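1. Sequence unavailable; structure follows:
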């Protein structure tokens, strides 16, 4: 009877798995690592970010879940208990795409040297990168190797460093050109959409990008990435100098809705930032000075955070002493206002006149100081 019960339970396992909605698994075997070694998976599915982590046991780890289509992911491996931040920014990390698949990653030592099996999406990703000249990480690694190939004397020479930097920029530019050509040639490929989205960047050339976007298959345009790219194309003209800035409402730190329209009659700096953004934080002291100088003359700052952690957001506001208006939906890069304004990098900002029209964008430091002085000191 016990055997029959066991067989019954075993036969039902696939049903239970399906009921739980798991349609992908990502398993790994990296050497023989054990605790405190830990793997961290962050993946974006249809505009929604997911985070997971697991401890390695004899090198093995496994993630599973449900996705609606193809997910973009960052997989980081903390070898010695240093934590997620170190693993992500200075450790063993890879960026991948996967679908509704059973994926296996194996390596003797690291994710960087791992072999993938079971993923057609990953194989397409490899073929795509071969066509365009490699990933950004690969080009960065090559640039570092280029620099390190020089003698100690060369590495201290500004002309040598400039030459290395120029070669890196040229490689990035060549990659973007190949991405655009790939998008034109592959309108039915998910990576055609990826290629167009990446090569278009923030400062989109609408006349160039829009026809290629419209040639993409309808199902690609209806993905979250496709919709975000459409928003970026639209934002190019909606946020141009002289245009009336798109209106929005988002909650502040205590959940109170703040609307941009309610600030009409003031000169407003719509500032996109995040607690984790070093350049944003380094600009904050300048903004504090400008706010103190002009707030009584009709100047307001409305900061839109691309954080997804309320705790980190509030800590940064307090630590930097930022006394102006703050809003966020805590959806990270998927922030609704960020998408509306076509934001792909922070810091970014738009200076609006009393009538709500865009006066200038991406002013920082002395450029912002001079612009505000010309507005308020005349």
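-> Now that the structure is in, tell me what you want to look at. Quick caveat, the model's predicted, so the values are computed rather than measured.
2. C-alpha only now, for contacts and for neighbours.
-> Noted.
3. ok, which stretches of the stretch 251-378 of the chain are helices?
-> 278-294, 310-320, 336-340, 365-376 (DSSP state H, counting those that start in this stretch).
4. For the shortest one, which helices and strands make contact with it?
-> Using 3 or more C-alpha pairs under 8 Å, 6 or more residues apart in numbering; DSSP states H and E as the contact criterion, the secondary-structure elements in contact with helix 336-340 are helix 224-238.
5. And the helix it packs on, what's buried?
-> 224-226, 228-238 (16 or more other C-alpha atoms under 10 Å).
6. quick one: it to chain centroid distance?
-> Centre-to-centre, helix 224-238 and its host chain are 15 Å apart (C-alpha atoms, centre = their mean, to the nearest Å).
7. That helix packs against which elements?
-> Secondary elements touching helix 224-238 (3+ C-alpha pairs under 8 Å, 6+ apart): helix 190-200, helix 206-215, helix 336-340.
8. got those as CSV, with distance to residue 117 and mean neighbour count columns?
-> Formatted as CSV, those follow (distance: least, C-alpha to C-alpha, whole Å; neighbours: other C-alpha atoms under 10 Å):
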stretch, distance to residue 117, mean neighbour count
helix 190-200, 19, 23
helix 206-215, 32, 15
helix 336-340, 35, 21
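9. any idea which of the helices of the stretch 251-378 of the chain is most buried?
-> Most buried of the helices of the stretch 251-378 of the chain by mean neighbour count (mean count of other C-alpha atoms under 10 Å) is helix 336-340; its value is a mean of 21.
10. mind listing the helices in the stretch 1-150 of the chain by residue range?
-> 2-19, 84-90, 120-132, 136-148.
11. Deepest-packed of the ones you listed, please.
-> Greatest average neighbour count among the helices of the stretch 1-150 of the chain goes to helix 120-132 (a mean of 16), per mean count of other C-alpha under 10 Å.
12. follow-up on the earlier one: closest to residue 179 out of the helices of the stretch 251-378 of the chain?
-> helix 336-340 (22.2 Å; C-alpha to C-alpha).
13. Contacts for that closest one, please.
-> 228, 231-232, 235, 246, 248, 272, 304, 306, 329, 333, 344 (C-alpha atoms under 8 Å, 6 or more residues apart in numbering).
14. put this beside the first:
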């Protein structure tokens, strides 16, 4: 795990502790991964995660622990129960900190993430024209939800394929694009919609609030593409690089 270098501490004890983590865990494990096969590197990453959790467990009264816990929850969601216990083990003052709150929000997303075969969580957004949009707005049609951002190059690269799918399956498939943008970038978002000819339903979130759809749907990478059936049941997640057309064709045929 390589945490973001944006932890800001006011006291040298926190700085020293973070440096201790980097010297004893992060950097040594990064060196171990060099030149290894994917399989061996993945095994080393799991060892690094385990060592990181132990480090968090040993320092529950520090902001560094909350910071590392957040990034642990971002990268490894397979051990949710352990992460939940680590969060609960933080001291009250640390639990109230910025990074602990971010970790808590992330845990909420993991706990409530959409599951294949289950109905997608309800949401309400406003589209680019000011119209209210919800999951129920698309009832009766297959729905492709596109989580993207104007700042995301892979997202932009996906747009031509989305346009082709929209043209090919538009009578049976609706597309909803949900952009994650900064509040200051609303105009940039609107311009991008017109620039790239995104003629399907366009909405955006200008916040990462706990109730946001990006959080509710456990979106941590962009683009993320989800498909629901006409009753709002979650059918599939399309990974970046997969053929959107082929995936949609199979889902509509089955």
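-> It's in. No experiment lies behind these values; they were computed from the predicted model shown.
15. Quantify their similarity with the TM-score.
-> The pair, once superposed, lands on a TM-score of 0.79 when counted by TM-score structural alignment, normalised by the length of structure 2; 244 aligned residues with a C-alpha RMSD of 3.3 Å.
16. before we move on, back to that, now tabulate the helices of the stretch 251-378 of structure 1 in TSV and tack on distance to residue 97 of structure 1.
-> Output for the helices of the stretch 251-378 of structure 1, formatted as TSV (distance: least, C-alpha to C-alpha, whole Å):
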stretch	distance to residue 97 of structure 1
helix 278-294	27
helix 310-320	28
helix 336-340	22
helix 365-376	38
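17. wait, which of these is closest to residue 196 of structure 1?
-> Using C-alpha to C-alpha, the helices of the stretch 251-378 of structure 1 put helix 336-340 closest to residue 196 of structure 1, at 16.6 Å.
18. What residues does residue 150 of structure 2 make contact with?
-> So residue 150 of structure 2 contacts 156, 179, 181, 188-189, 192 (C-alpha under 8 Å, 6+ apart).
19. quick revisit: need the helices of the stretch 1-150 of structure 1 in TSV (columns: distance to residue 213 of structure 1).
-> Compiled in TSV, those are given as follows (distance: least, C-alpha to C-alpha, whole Å):
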stretch	distance to residue 213 of structure 1
helix 2-19	36
helix 84-90	32
helix 120-132	18
helix 136-148	22
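20. nearest residue to residue 290 of structure 1 other than its sequence neighbours?
-> Excluding its sequence neighbours, the residue lying closest to residue 290 of structure 1 (C-alpha to C-alpha, 6 or more residues apart in numbering) is residue 369, at 7.0 Å.
21. which residue lines up with residue 130 of structure 1 in structure 2?
-> Matched to structure 2 by TM-score structural alignment, residue 130 of structure 1 sits across from residue 20.
22. Equivalent analysis for residue 155 of structure 1, please.
-> Checking with TM-score structural alignment, residue 155 of structure 1 has no match.
23. what about residue 155 of structure 1, how many neighbours?
-> 15 (other C-alpha atoms under 10 Å).
24. Relative to residue 179 of structure 2, how far out is the match of residue 130 of structure 1?
-> Distance of residue 20 of structure 2 to residue 179 of structure 2, given as C-alpha to C-alpha, to the nearest Å: 38 Å.
25. again with residue 239 of structure 2
-> 17 Å.
26. Between these two, which has more neighbouring residues?
-> residue 179 (23 against 13).
27. Give the equivalent position in structure 1 for the more buried one.
-> So residue 179 of structure 2 corresponds to residue 305, using TM-score structural alignment.
28. Correct me if wrong: residue 332 of structure 1 contacts residue 312.
-> No. At 11.9 Å, residue 332 of structure 1 does not count as touching residue 312 under the criterion of C-alpha atoms under 8 Å.
29. contacting residues around the match of residue 179 of structure 2?
-> 272-275, 313, 326-328, 330, 332.
30. picking that back up, could you dump the contacts of helix 336-340 of structure 1 to TSV with distance to residue 96 of structure 1?
-> Below are those laid out as TSV (distance: C-alpha to C-alpha, whole Å):
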residue	distance to residue 96 of structure 1
228	20
231	24
232	23
235	28
246	34
248	33
272	27
304	29
306	22
329	27
333	18
344	19
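31. tell me the centre residue of structure 2?
-> Nearest to the mean C-alpha position of structure 2, by C-alpha atoms, centre = their mean, lies residue 220 at 1.2 Å.
32. Look up how far residue 92 of structure 1 lies from residue 85 of structure 1.
-> 11 Å.
33. Leaving out the residues flanking it, which one is nearest to the aligned partner of residue 103 of structure 2 in structure 1?
-> Matched by TM-score structural alignment, residue 103 of structure 2 corresponds to residue 229 in structure 1. Spatial nearest neighbour of residue 229 of structure 1, excluding adjacent residues (C-alpha to C-alpha, 6+ apart): residue 197 at 6.1 Å.
34. what's near enough to touch the counterpart of the one you found in structure 2?
-> Counting by TM-score structural alignment, residue 197 of structure 1 lines up with residue 70 in structure 2. Contacts for residue 70 of structure 2 (C-alpha under 8 Å, 6+ apart) come out as 99-100, 102-104, 106.
35. The same query, at a cut-off of 10 Å, please.
-> Residues near residue 70 of structure 2 by C-alpha atoms under 10 Å, 6 or more residues apart in numbering: 3, 64, 83, 87, 99-107.
36. rewinding a little: show me what the residue nearest to the centre of structure 2 aligns to in structure 1.
-> So residue 220 of structure 2 corresponds to residue 344, using TM-score structural alignment.
37. Distance-wise, check its match relative to residue 290 of structure 1.
-> 25 Å.
38. One more: residue 334 of structure 1?
-> Taking C-alpha to C-alpha, one finds residue 334 of structure 1 at 29 Å from residue 290 of structure 1.
39. what do you get for residue 144 of structure 1?
-> 39 Å.
40. do the same with residue 153 of structure 1
-> Taken as C-alpha to C-alpha, the span from residue 153 of structure 1 to residue 290 of structure 1 is 43 Å.
41. Equivalent analysis for residue 299 of structure 1, please.
-> For residue 299 of structure 1 relative to residue 290 of structure 1 (C-alpha to C-alpha), the value is 9 Å.
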